[in-house]
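K.L.:
Pasting a predicted model and its sequence here:
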Amino acid sequence: MTGTDFVPLAYSKKIANGKITWKSPSNIALVKYWGKKENQIPANPSISFTLDTCATTTTVSYQKLEEEGNEFSFDLRFEGKPKESFRPKILTFFQRVEKYLPFLKSYHFTIETSNSFPHSSGIASSASGMSALSLCLMSLEKELHPEMSGEYFNKKASFLARLGSGSACRSIEGDLMEWGLHSDTEGSSNEYAIKYPYPVHEVFKNYQDTILLVDKGQKQVSSTVGHDLMHDHPFAEKRFSQAHTNLTKLRSVFADGDLDGFIKIVESEALTLHAMMMTSLPYFILMKPNTLEIINKIWSFRERTNSHVCFTLDAGANVHVLYPEAEKEIVYQFIKNELVAYCENGQYICDAIGYGAKKM
């Protein structure tokens, strides 16, 4: 399916008002996407674990306007309070998706949103937030067009979420989501994410992710700026090729339960992401000294105990500690004993693989 498939022809019902709530999770990429083309199209494919605990709950109330205006009409509240700083992002999103949701100027929307994690924690909330909003709008469209299939609903929700925040398209479903055209993945698309279509060994089910909050401050370089710096990056093409190769390698890793192979790819991907930042112009470093301390502690612990704990990083200083459920007790003890000391105010979040968004 392409974007033109998501432009509705006509709606069969009329709806005056209502209220919809969705809870949508964040996700953590294993193969990273870094660099994008026009219209939020990724420069390379990516794959992610959908999370469970880290989520955004969004309620959209809607009231039909007596006359359709030229502007979008909406109020926005974050955790019970007006949030004007979110307004430009929602406005940009509405402008991008109006073609696919032609009812947007026919209603006044009240958008109420809250996160299960602290907003200032340094955890990216755009994936969970934009996917939750997209699902609410899709639920309204389904009321206007009840004949819509579940498969179409999910694909279009992912397509819309991508237009709000690239990685948000991977938060609609779970547990493993792939986004971006990849010759070795049947059904893959740049337009929306798909559920990973190949066998996955039991050891990767219910994988654990403990997120160590190393630095909760504002990043000095936004992800949007970072993505743009890949356009003239001297190593961009090699990096994009590496992502394709790693996705292909993961197919046997997932099928065979190859934890050592998983660790090599996931950690290499995290470090490559940050290497791209350090070698762009202008160059920048988002890791902090404590990020490196944690990485070295994980490597040392793994060598000492033959554990299968590993790390990955987003575009920030926080560390996602990944490990199989069978090692939960020993790894959690290690985190408490040796790693929490490197977190800001000792803060961390225990999470695990989730299975996508839920209508509340």
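P.N.:
Received, thanks. Residues are numbered from 1 along each chain as shown.

K.L.:
going forward, measure contacts and count neighbours with C-alpha atoms only.
P.N.:
Noted.

K.L.:
The spatially closest residue to Thr56 that is not a sequence neighbour: neighbour count?
P.N.:
Of all residues not flanking Thr56 in the chain, Asn115 sits nearest, at 4.4 Å (Cα to Cα, 6 or more residues apart in numbering). Using other Cα atoms under 10 Å, Asn115 has 20 other residues around it.

K.L.:
Included below, for side-by-side comparison, is a second structure:
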Amino acid sequence: MKAVTYTRGQALTALLARRILILDGAMGTMTQRFRLTEADFRGERFKDHPKDLKNNGDLLSLTRPDVIRDIHEGYLAAGADIIETNTFGANALAQEDYGLARLSHEMNVASARLARAAADKFSTPGKPRFVAGALGPTPRTASISPDVNDPGARNVDFEQLRAAYHEQVAGLVQGGVDLLLVETIFDTLNAKAALFAIDEYFEESGERLPLIVSGTVTDASGRILSGQTVTAFWYSVRHAQPLAIGLNCALGAALMRPYIQELARVAPDTFISCYPNAGLPNPMSETGFDETPEVTSRLLAEFAAEGLVNIVGGCCGTTPQHIGAIAAAVEPLAARSTRRAMFYKEAA
């Protein structure tokens, strides 16, 4: 067994002890604004591919890197401290739907390098920027049957998930990410496969990166899709010792408040992240969601004033305008205090 050491992202903990950090906003919302065609997604390389590729946003890192670069730089210019790689579905299981599972590693390396270059371009000694390697939940669930007539049926198992996540992590780290973000978790068993793969990779490589874990409460029941409460979800993943635990997607900030409060209460020694959708879907609005930048930023500022959060940003429907407004709203507010934060403050 190799000795495992932190080699990247070490400044994050000290920064989180001093202020609220800003995560970027939606990638899909922004790519839709480019009104890309099937030809854009295919590029020259995949012009004869037998399956439709439109809406395979992860592929754009290979076929339209200019689009992804522009989106990253828009969020950085708006004030994001952390940007996510364009890899939400860049795993072999998700890419099977497009007949591109073989490209998972390449997609992750390319996406990480695009984000790394953008972050380095905007970094200054006074405001370093970080790249989070995004690992989405995959379109398959290990806990829930895809067949209503057969509760025991499954379309994926733990080993398939572990292998897909391990390949993705290897690509992200090779591409230069500072931390890993297991996000939009609707099935804790899927997340545990990701966490297992991450720890396995760390042991093999001898390098450990900071980790953020973010679940998704799907409705007013206060549970993730596989049935766990926020408290149960935390106890299921806390063994991974994440830098931060949080919630994202599904709900707007107003509906997410009680669950962030619950998470902050049960995880007092861990930083809390929160990046909600821009409210509920609304096809009549410009972004397809209800909340304007002013609304989302006001709500997240209320979370900060209540002492609930350390990292804030946006998920579906949010734009650089949302992120800029959030950054301005929370800038004068103190980050949530934890014992970890107190240690770093005293050391400084």
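P.N.:
Okay, I see it. Predicted model, so just to flag it, every value in this text is computed and none were measured.

K.L.:
Got a TM-score for the two of them?
P.N.:
Overlay of the two chains. TM-score (TM-score structural alignment, normalised by the length of the second structure): 0.28; 163 aligned residues with a Cα RMSD of 6.7 Å.

K.L.:
ok, back up a step: now the residue nearest to Thr56 of the first structure: how far from Ser126 of the first structure?
P.N.:
Distance from Asn115 of the first structure to Ser126 of the first structure, counting by Cα to Cα, to the nearest Å: 11 Å.

K.L.:
now Gly18 of the first structure
P.N.:
Counting by Cα to Cα - Gly18 of the first structure and Ser126 of the first structure are separated by 25 Å.

K.L.:
Compare the two (neighbour count), which wins?
P.N.:
The residue with more neighbours, out of Gly18 of the first structure and Ser126, is Ser126; 18 against 13, by other Cα under 10 Å.

K.L.:
Quick one: the helices in the first structure, in order.
P.N.:
87-97, 126-144, 150-164, 223-228, 236-256, 259-278, 289-305, 328-334 (DSSP state H).

K.L.:
What's the local residue count around Asp209 of the first structure?
P.N.:
Residues within reach of Asp209 of the first structure, counting by other Cα under 10 Å, total 28.

K.L.:
Pull the contacting residues for it.
P.N.:
Residues in contact with Asp209 of the first structure (Cα atoms under 8 Å, 6 or more residues apart in numbering) are His320, Val321, Leu322, Tyr323, Cys350, Asp351, Ala352, Ile353.

K.L.:
Drop the exposed ones from the residues you listed and show what's left.
P.N.:
Neighbour-count burial (16 or more other Cα atoms under 10 Å) is assigned, among the contacts of Asp209 of the first structure, to His320, Val321, Leu322, Tyr323, Asp351, Ala352, Ile353.

K.L.:
just curious, which of these is nearest to Asp75 of the first structure?
P.N.:
Nearest to Asp75 of the first structure, judged by Cα to Cα, of these is Asp351 at 31.5 Å.

K.L.:
these two touch, right, the closest one and Asp52?
P.N.:
Yes. Here Asp351 of the first structure reaches Asp52: they are 6.2 Å apart, a contact under Cα atoms under 8 Å.

K.L.:
Looking at the contacts of Asp209 of the first structure, which one is closest to Arg162 of the first structure?
P.N.:
Using Cα to Cα, these come closest to Arg162 of the first structure at Ile353, 20.9 Å.

K.L.:
sorry, back to before: including distance to Ile295 of the first structure, could the buried ones among the contacts of Asp209 of the first structure go into JSON lines?
P.N.:
As requested, these are arranged in JSON lines below (distance: Cα to Cα, whole Å):
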{"residue": "His320", "distance to Ile295 of the first structure": "10"}
{"residue": "Val321", "distance to Ile295 of the first structure": "9"}
{"residue": "Leu322", "distance to Ile295 of the first structure": "12"}
{"residue": "Tyr323", "distance to Ile295 of the first structure": "14"}
{"residue": "Asp351", "distance to Ile295 of the first structure": "19"}
{"residue": "Ala352", "distance to Ile295 of the first structure": "20"}
{"residue": "Ile353", "distance to Ile295 of the first structure": "22"}
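
K.L.:
CSV for the helices of the first structure, including distance to Ser24 of the first structure?
P.N.:
Formatted as CSV, these follow (distance: least, Cα to Cα, whole Å):
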stretch, distance to Ser24 of the first structure
helix 87-97, 17
helix 126-144, 5
helix 150-164, 11
helix 223-228, 21
helix 236-256, 25
helix 259-278, 24
helix 289-305, 28
helix 328-334, 25
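
K.L.:
Good, we can wrap up now.
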